[in-house]
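# this one's sequence-less:
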């Protein structure tokens, strides 16, 4: 029978995968809702007390990831202080510090529970995925408005993928990416395929698919360059087969209407983007509204970070800053202020609002991810991949990101334990 602590921790991590779902109360107008973080806030003290009760309750402080966690928390705390200093205490400034408070709570929570409770956490994740998958499938084949009343904001258009339980296709794609990573680590082939299938065919989110393809090419491609000729030939053969299959799938997806997949034809946004890359004609890319908002927000936040030598700007200055930045620009033309007054880039947000303290947040995440990585090349690749995804869609306010990161870290520690024949292996098993 499952114990109370196992149940509470499992429920908390399960709730982390539904941050955009609203129940109609405690709604402060943002996409990310309070519910999962509120559950985490209530359960965290109980977890802390239970850790005090056992001798090995805080052994995670001996892990290499602990230093990354400390640096991450340091950056978040001082970013909060900078926002309050720059913006004062108001409803808008309190909304501005919420992502940093969320990040602190979740990084502490998963650090405490990911080692001893990983089995119970992993048992809940397939249920979370199938809820996302089934809702997305129903939206695709039956009704695109299915369950959207439980979301605070929605972006639904005929030329984009479905949103499932996220506010827009990119958020659905983020969830699918995390599911794919977790299932891949567990070696659950069917679930890995289904989650990857959802990422490509249901979300059709260029904001996630293009960074993913680039990251896969970097992570699995570059290390083979330094190996033997035989290994290179084997890798090139696998890569060639993979590309043929991928191109065939994309050909079916973006060139034909598959009947029961309504709207999946060459007129979709991502099909147009693939066409631009295939023909090397990027003139239409700049005019794509969704792409240009992200481009403008990322470029604008970086511009002010370097112009002001990394000084924090707080949260309330952004609308005025991005308006000035995009004024009379032919490239950075869409400020996105008609949709949101927040920065549409995870990395851009922490750099603009927290300045150099935002750099420590990013560096903390990097140290967590590479704490158990011995290859210098892999560390560089992880830095590039982290940069790519935080430049585009990921941000520190997404709870399931921390669950995924810590499961990845426990999996890496398990690999080390297996390689050293340590009987206390932590490897995630299927």
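Received the coordinates, thanks. None of the values given here were measured: they were computed from a predicted structure.

# Every contact and neighbour count from this point should use C-alpha atoms.
Fine.

# Helices along the stretch 51-200 of the chain, start to end?
Along the stretch 51-200 of the chain, counting by DSSP state H, counting those that start in this stretch, helices occupy 65-87, 91-113, 118-141, 169-186, 189-197.

# so which of those gets nearest residue 232?
Evaluated with Cα to Cα, these place helix 169-186 nearest to residue 232, the distance being 23.4 Å.

# what about the helices in the stretch 301-430 of the chain?
Remark: helices assigned in the stretch 301-430 of the chain by DSSP H, counting those that start in this stretch are 318-326, 346-354, 356-370, 376-392, 399-419.

# Just list the residues touching residue 174, thanks.
208, 393-394 (Cα atoms under 8 Å, 6 or more residues apart in numbering).

# Also residue 308?
Applying Cα under 8 Å, 6+ apart to residue 308 gives no contacts.

# hmm, try it at 10 Å
Counting by Cα atoms under 10 Å, 6 or more residues apart in numbering, residue 308 makes contact with 302, 352, 355.

# Same list (those residues) but as TSV, adding distance to residue 247.
Shown next, in TSV, are those (distance: Cα to Cα, whole Å):
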residue	distance to residue 247
302	35
352	39
355	42
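
# picking that back up, by neighbours, which of the contacts of residue 174 wins?
Neighbour counts for the contacts of residue 174 (other Cα atoms under 10 Å) peak at residue 208, which has 25 neighbours.

# Distance check, that one against residue 330.
In this view, residue 208 and residue 330 are 25 Å apart by Cα to Cα, to the nearest Å.

# Surely residue 356 touches residue 347?
No. Between residue 356 and residue 347 there is no contact under Cα atoms under 10 Å: 11.8 Å.

# Against that first model, consider the following:
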């Protein structure tokens, strides 16, 4: 029942978002900034003053010490980073023409890298930037080519220099493990391995079942079968009983089967339309897909909001293009 309601909520929230934005065309930038500042303040207070700050506001809060970062108003640091990524996408979709756009994006980046210190989001974000740079290079103009060369050179120089200084943090440890032996990276850490398990095996189940849905409540049985068969034993170092799929894409592909392709198509197709006006759309599309591949359930209202926002922005571009064509034809 919970899974069914979660999938229904995707449509309802996305539809409501589309209707509201169609009526108002946008929402308050000041309200959005206040949301970003609130999360930033909670993260800063937890970092420098009092770790459990705000714990009474949510059902569970990461207040541990050591190499992991802050969680602000999220249950744990990676979720904090994911919220910041979603805020960044919302900012791009709605407020890229605002004077304070770059400042807000920088504040969100600071929260991801310095406060949440989420190894998952930082490393996947680095991968997204690398793919985006390749995409820029493929455009084959001198400015794009030089920008890719410069960014690559900076990364090659900076990463080895910074690595000894960040090994006390989890992201530094995982990055070191990845550089030392990429093949063993997914089994080097329990959290990494669990995220891999919940992202890979639902997709594997989707493929082996020829795209047919497994429906709800069958993932635990499927994972037990995989684990006991020993077929993928070298890729599984951490295993625990968990009926929920800790991956947005993993859950819809495993439970809904080929129906999930429609949602993925809508997201990518509409981002491509937005990308015709704003080239950086490709990077934000990659980041949104990475968020959905991670432990971000579709039941989270921000996911439905972002999907509705994406559809609205793409439709707005198409409508303007259609009106422009009509005017040109009339003239």
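Looks like it came in fine. Small disclaimer: the values here were computed from a predicted structure and weren't measured.

# TM-score for this pair?
Superposed pair, TM-score by TM-score structural alignment, normalised by the length of the second structure: 0.80. Supporting alignment: 314 aligned residues with a Cα RMSD of 3.4 Å.

# sorry, back to before: out of the contacts of residue 308 of the first structure, which one sits closest to residue 67 of the first structure?
Comparing these against residue 67 of the first structure with Cα to Cα places residue 355 closest, at 20.8 Å.

# In this structure that closest one contacts residue 303, no?
No. Counting by Cα under 10 Å, residue 303 is not a contact partner of residue 355 of the first structure; they are 11.7 Å apart.

# shared neighbours, those two?
Common contacts of residue 355 of the first structure and residue 303 (Cα under 10 Å, 6+ apart): 309, 348.

# neighbour count winner among the two?
Between residue 355 of the first structure and residue 303, residue 355 has the larger neighbour count (other Cα under 10 Å), namely 28 against 15.

# Which position in the second structure pairs with that one?
Aligned by TM-score structural alignment, residue 355 of the first structure pairs with residue 257 of the second structure.

# now residue 190 of the first structure
Checking TM-score structural alignment: residue 190 of the first structure goes with residue 103.

# got it, and residue 283 of the first structure?
Using TM-score structural alignment, residue 283 of the first structure pairs with residue 184 in the second structure.

# wait, isn't its match in contact with residue 178?
Yes. Between residue 184 of the second structure and residue 178 there is a contact at 7.8 Å, judged by Cα under 10 Å.

# I'd like the distance from the residue nearest to residue 261 of the second structure when sequence neighbours are not counted to residue 303 of the second structure, if you could.
With sequence-adjacent residues excluded and distances taken as Cα to Cα, 6 or more residues apart in numbering, residue 261 of the second structure is closest to residue 253, at 7.8 Å. Per Cα to Cα, residue 253 of the second structure is found 16 Å from residue 303 of the second structure.

# So these two - more neighbours on which side?
A direct count of neighbours by other Cα under 10 Å for residue 253 of the second structure and residue 303 places residue 253 higher, at 26 against 23.

# I'd assumed residue 208 was in contact with the more buried one.
No. Look at residue 253 of the second structure against residue 208 with Cα under 10 Å: they stay out of range, at 11.7 Å.

# what sits in contact with each of these two?
residue 202.

# Need the counterpart of residue 334 of the first structure in the second structure.
With TM-score structural alignment as the criterion, residue 334 of the first structure lines up with residue 238 in the second structure.

# Can you get me a residue count around the nearest residue to that match once chain neighbours are set aside?
Nearest residue to residue 238 of the second structure in three dimensions, chain neighbours excluded: residue 190, at 5.5 Å (Cα to Cα, 6+ apart). Neighbourhood size, residue 190 of the second structure [other Cα under 10 Å]: 14.

# again, but for residue 327 of the second structure
10.

# Remind me which helix or strand it belongs to.
Following DSSP states H and E, one finds residue 327 of the second structure within helix 301-330.

# what packs against that helix?
Applying 3 or more Cα pairs under 10 Å, 6 or more residues apart in numbering; DSSP states H and E, we find helix 301-330 of the second structure packed against helix 2-24, helix 77-95, helix 259-275, helix 281-293.

# Try it again at 7 Å.
Helix 301-330 of the second structure is packed against helix 2-24, helix 259-275, with contacts defined by 3 or more Cα pairs under 7 Å, 6 or more residues apart in numbering; DSSP states H and E.

# Can you list the buried residues in that helix?
Using 16 or more other Cα atoms under 10 Å as the test for burial, helix 301-330 of the second structure gives 302-317.
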